[in-house]
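Q: What follows is a predicted protein model with its sequence.
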Amino acid sequence: MYNLKTKAYKGGRFFLACIGLFMVSSCVFRPNYTRPPVNVPEKWRLPVHEACGLANIYWWQQLGDPVLEALIIEALKNNYTLQAAMASVEAYYSQFRATNSQLFPQITGDGSALRQGLSAQSNLGLAQNLRLINSFSALLSCAYELDIWGRLGSASDVALAQYLGEIQARRTVILTLVSALANSYITLRQYDEQLQVAQQTLNSFQESLELMTDQWEQGESSELPITQASAERDTAASLVKQLEVNVAQQENLLCILLGRNPGNIRRGKILEELAQPPSIPAGLPSDVLEQRPDVMQAELNLIAAHANVGVAKANLFPRISLTGYYGNESFALNTLFKGAACAWQVGTTFSEQIFNGDSILLN
């Protein structure tokens, strides 16, 4: 006799077992990161407000050259290396979202309309005397992996640390780009001044040579001073040519940083007009050390490696999932959405690799 109470009791036990599995889903192998001790100064050498200001300034603005600031803004928009770094950040963010989504139930909708030819010797064909059958279904299925061993949580931690580390890598590219562009611009202005002085020297030697040539033609001097003046003029001319090459090379370097084709670079203030930025004091506390993107990226890489240990340990244990579906199944389309066509299933699955050539252990 059908015992509804017994079935309800068994169903309740199964439901409680599923709830128990869900409640014991804990980070068993999800390691907690502890920052290694770092020996840093305990206080500033400058007053706190002044030191903090120095740590957070846009130092290139302290030079007071609007042309340099405009070039830096252009480089931040157009530099190819920076664009690649920004694209890498977006890729790591997408990877983090994809990894983190595994922590949530995976719900899918499935539908089918099939026509099947049965063998006359099959059980269904013999019993029903059928050779052709139709089947229709519209189901909503759900699967949820219980993160009992902390594998999914640790994998999410790895992806998050890698994403944040890539943000710091982008900051490193920005700081390196700005520093390289500012240094190249200042070097260009130095070459400009050297070229100006060399051109003036060349003009002076040329005037001296012309004067001595006139004196020699009038018989007032020998040919030796002319030879000496000509050699000095040629030396000055070669220096001018070399400085012109240096200026062109420096402009090409700036164009590369700006993401341009080689060409001329607009000039701003001369070196004497540039303001001297304040010097950053040595021995800064840890909060300034932590603002360095390379230091922050190194720590985030350490965090990712630390969390990856939890993933490796959890991979040694079975993966347990809750699965189920709910929907309608029928042999006729006109009865697919009637009450009698309702179908459902709920249960648990687990999988454990028996042999994998030690790939998990070696990982």
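A: Good, I have the coordinates.
Q: Only C-alpha atoms from now on, for both contacts and neighbour counts.
A: Noted.
Q: burial measure for Glu207, as a count.
A: Glu207 sits with 14 neighbouring residues when counted by other CA atoms under 10 Å.
Q: what's the answer for Ala314, then?
A: For Ala314, the neighbour count with other CA under 10 Å is 23.
Q: next one: Glu166
A: If you count neighbours by other CA under 10 Å, Glu166 ends up with 24.
Q: what about the helices in this protein?
A: Per DSSP state H, the chain carries helices over the ranges 4-23, 48-56, 66-78, 80-100, 123-128, 151-217, 224-258, 286-289, 293-314, 359-362.
Q: right, and these - which one's nearest Leu139?
A: Proximity of the helices of the chain to Leu139 was assessed by CA to CA; the nearest stretch is helix 4-23, lying at 21.5 Å.
Q: Going by neighbour count, which residues of that closest one are buried?
A: Residues of helix 4-23 classed as buried: 18, 21-22 (neighbour count, 16 or more other CA atoms under 10 Å).
Q: Okay, one more to line up with it:
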Amino acid sequence: MYKFKIYQYIIALSICLFVVSCKTPEIAASNTSKTIPEAYENPSKDTINTAAIPWKNFFKDQNLVDLIDTALKNNQELMITLQEIEIAKNDIRMRKGALLPSVGIGAGAGVEKVGRYTSQGAGDATTEIKPGMEFPDPLTDYKLAAYAHWEVDIWKKLRNSKKAAVSRYLSTIEGKNFVITNLIAEVADSYYELLALDNQLQIVRQNIQLQTNALEIVKIQKESARATELAVQKFQAEVLSSKSKEFDILQDIKVTENRINFLLARYPQEIKRDNSNFLSLLPSAIQSGIPSQLLANRPDIKQAELELVAAKLDVKVARAEFYPSLDISGAIGLQAFKPSYLFQLPESLLYSLAGDLAGPLINRNAIKAEFKSANARQLQAMYNYERTILNAYLEVSNQLSKINNLEKSYDLKSQQVDALNRSIDISNDLFKSARVDYFEVLMTQRDALESKLELVETKKEQLNTVVHVYKELGGGWK
């Protein structure tokens, strides 16, 4: 009858724990929207997408392909990202292990001496193991046992925690893919910048030669009283200015080469390249496909989506903390006060089995705070996912527009360069016949130099924009 009442109390307490624990806060609504325009500004709905082209086929310059290949093997940032993947993989193993019982084995020995005039000491003194034998004093204890503990995952807390770890592991893989596509684009950007600087250096040196020749003519004209010392000094200053620009470009070339070497994780060395036909390079044709393909192609979008999945699971894990937890523990082994008795069965056999049901009842502020934080992190992940999609669409839209505008700009600048090249010859002839003064010759040469440098810069922008739109469509990592 007494035992029956105890069972009634235990059952009543368990019900109270369950009822109180079920009063949990509500999970914040997180209705993510994948709504995205059906097309870019161009109304075409052609699904052919340049992002599907492997990077080795997208880039035609073998020197650039070799540089990218080396970067993908050696780049330190990529190596760091790979270690993050390993960390996430180990986190999965840890969460998976929490689902299984933990089993251990141990051995121990000890000695205890209690006062004879105590309840335990008096009892031991009068207790006999066998007739005529008393407990040994002091009392030794030898134990060899296996222990087990298992938290029963009745609320799927541990399983959801493992699923969240899996999502974060997959997220790190997408993060690695995002690093790869950015790395490829960065190497290509720097390579084309290097080619542009080489061509600008060549243009400046040609201009120096042209200005030097004009200077010599002015000096001759001064001797024949057809020009003044002012004209000589003006032409001399222009030559010095161009030589100064030459060294500025040389420094930019060095910096750009070292930037590429850094991406390739190597110390400074010359970058192999062919800069002979830079202005005749044609940007690769781009097929943008449809915007919805960004969801599958862009690693940063997939990474944000997986982070959102993990955040939702974290909320479920935090909510499960309000519920009672069921722990089962047990042990089996051998125990005796003398080594010779340790393996005498069944006298030395020990075993135990216990189940504990416990849940938070009072002062649950810490659990509530963690639940609210998990809710907030879930909303953060949702907004980040939506922002990533919006940013991806706008990036592609900007680059597609830039391709069209740069193409028109390059055509106009080419015509400008041709016109100024002709004007240089005309101004030189007129200057020799004293029909224009030296100032017009100087301004014509200066304008021609600037227009040629701008033309090279526009060509570089064209090539880099194609690289950027390839990256922003989600190409490069496959």
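A: Received it, and whenever you're ready, just let me know what you need. Keep in mind that this is a model prediction, so the values were computed, not measured.
Q: re the thing from before, for Thr349 of the first structure, find the nearest of the helices of the first structure.
A: Between Thr349 of the first structure and the helices of the first structure, the tightest spacing by CA to CA is seen for helix 4-23, at 11.3 Å.
Q: counterpart of the closest one in the second structure, which residues?
A: Here helix 4-23 of the first structure fails to align to any part of the second structure, judged by TM-score structural alignment.
Q: now swap in stretch 298-316 of the first structure and tell me
A: Stretch 298-316 of the first structure falls opposite residues 304-322 of the second structure when the two are matched by TM-score structural alignment.
Q: which residues does Leu308 of the second structure contact?
A: Residues touching Leu308 of the second structure, when contacts are defined by CA atoms under 8 Å, 6 or more residues apart in numbering, comprise 378, 381-382, 385.
Q: For the residues you listed, which ones persist in the first structure?
A: Shared with the first structure under both residues aligned by TM-score structural alignment, their matches' CA atoms under 8 Å, the contacts from the contacts of Leu308 of the second structure number zero.
Q: Adding distance to Thr70 of the second structure, neighbour count and secondary structure, write those out as CSV.
A: As requested, these are exported to CSV (distance: CA to CA, whole Å; neighbours: other CA atoms under 10 Å; DSSP: H, G, I helix; E, B strand; the rest coil):
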residue, distance to Thr70 of the second structure, neighbour count, secondary structure
Gln378, 39, 25, helix
Ala381, 35, 23, helix
Met382, 37, 23, helix
Tyr385, 32, 24, helix
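Q: Which one of those is nearest to Thr50 of the second structure?
A: Set against Thr50 of the second structure, the nearest of the contacts of Leu308 of the second structure by CA to CA is Tyr385 (23.7 Å).
Q: From Ala376 of the second structure, how far out is that closest one?
A: When CA to CA, to the nearest Å is the yardstick, Tyr385 of the second structure and Ala376 of the second structure sit 14 Å from each other.
Q: go on, Phe178 of the second structure?
A: Shown here: Phe178 of the second structure relative to Ala376 of the second structure, a distance of 26 Å by CA to CA.
Q: returning to what we had before: gap between the match of stretch 298-316 of the first structure and the chain center?
A: Counting by CA atoms, centre = their mean, to the nearest Å, stretch 304-322 of the second structure is centred 21 Å from the centre of its parent chain.
Q: and if you look at stretch 343-359 of the first structure?
A: Taking the mean of its C-alpha atoms, stretch 343-359 of the first structure sits 34 Å from the chain's own mean (CA atoms, centre = their mean).
Q: First-to-last residue distance for that stretch?
A: When the termini of stretch 343-359 of the first structure are compared using CA to CA, they are 40 Å apart.
Q: What residues sit buried inside that stretch?
A: The neighbour-count criterion (16+ other CA under 10 Å) identifies Thr348 as the buried residues of stretch 343-359 of the first structure.
Q: so what corresponds to Asp157 of the first structure in the second structure?
A: If you follow Asp157 of the first structure across to the second structure using TM-score structural alignment, you land on Lys163.
Q: Likewise for Leu71 of the first structure?
A: Aligned against the second structure by TM-score structural alignment, Leu71 of the first structure finds its counterpart in Leu67.
Q: same deal with Tyr325 of the first structure?
A: Under the pairing rule here (TM-score structural alignment), the equivalent of Tyr325 of the first structure within the second structure is Ala331.
Q: what separates that match from Val469 of the second structure, distance-wise?
A: For Ala331 of the second structure, the distance to Val469 of the second structure (CA to CA) stands at 64 Å.
Q: Of the two, which one has the most company?
A: Taking other CA under 10 Å, Ala331 of the second structure and Val469 do not tie; Val469 has more neighbours (25 against 17).
Q: hang on, that one packs against Leu394?
A: No. Taking CA atoms under 8 Å as the contact criterion, Val469 of the second structure and Leu394 are not neighbours in contact, 11.0 Å apart.
Q: Could you dump the helices of the first structure into a markdown table and include distance to Arg266 of the first structure?
A: Listed next are these as a markdown table, based on distance: least, CA to CA, whole Å:
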| stretch | distance to Arg266 of the first structure |
| --- | --- |
| helix 4-23 | 66 |
| helix 48-56 | 28 |
| helix 66-78 | 7 |
| helix 80-100 | 21 |
| helix 123-128 | 86 |
| helix 151-217 | 10 |
| helix 224-258 | 9 |
| helix 286-289 | 35 |
| helix 293-314 | 31 |
| helix 359-362 | 57 |
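Q: who are the neighbours in contact with the residue nearest to Ala229 of the first structure when sequence neighbours are not counted?
A: If you skip the residues right next to it in sequence, Ala229 of the first structure has Leu209 as its closest partner in space, 5.4 Å away by CA to CA, 6 or more residues apart in numbering. Taking CA under 8 Å, 6+ apart as the definition of contact, the neighbours of Leu209 of the first structure are 226, 229-230, 233.
Q: Apart from its chain neighbours, what residue comes closest to the match of Tyr325 of the first structure?
A: Tyr147 (4.4 Å).
Q: Next one: the residue mapped onto that neighbour from the first structure from Gln345 of the first structure, what distance?
A: When the first structure is aligned by TM-score structural alignment, Tyr147 of the second structure is paired with Ser141. Taking CA to CA as the measure, Ser141 of the first structure and Gln345 of the first structure are separated by 9 Å.
Q: any residues in contact with both of these two?
A: Counting by CA under 8 Å, 6+ apart, the shared contacts of Ser141 of the first structure and Gln345 are 324-326.
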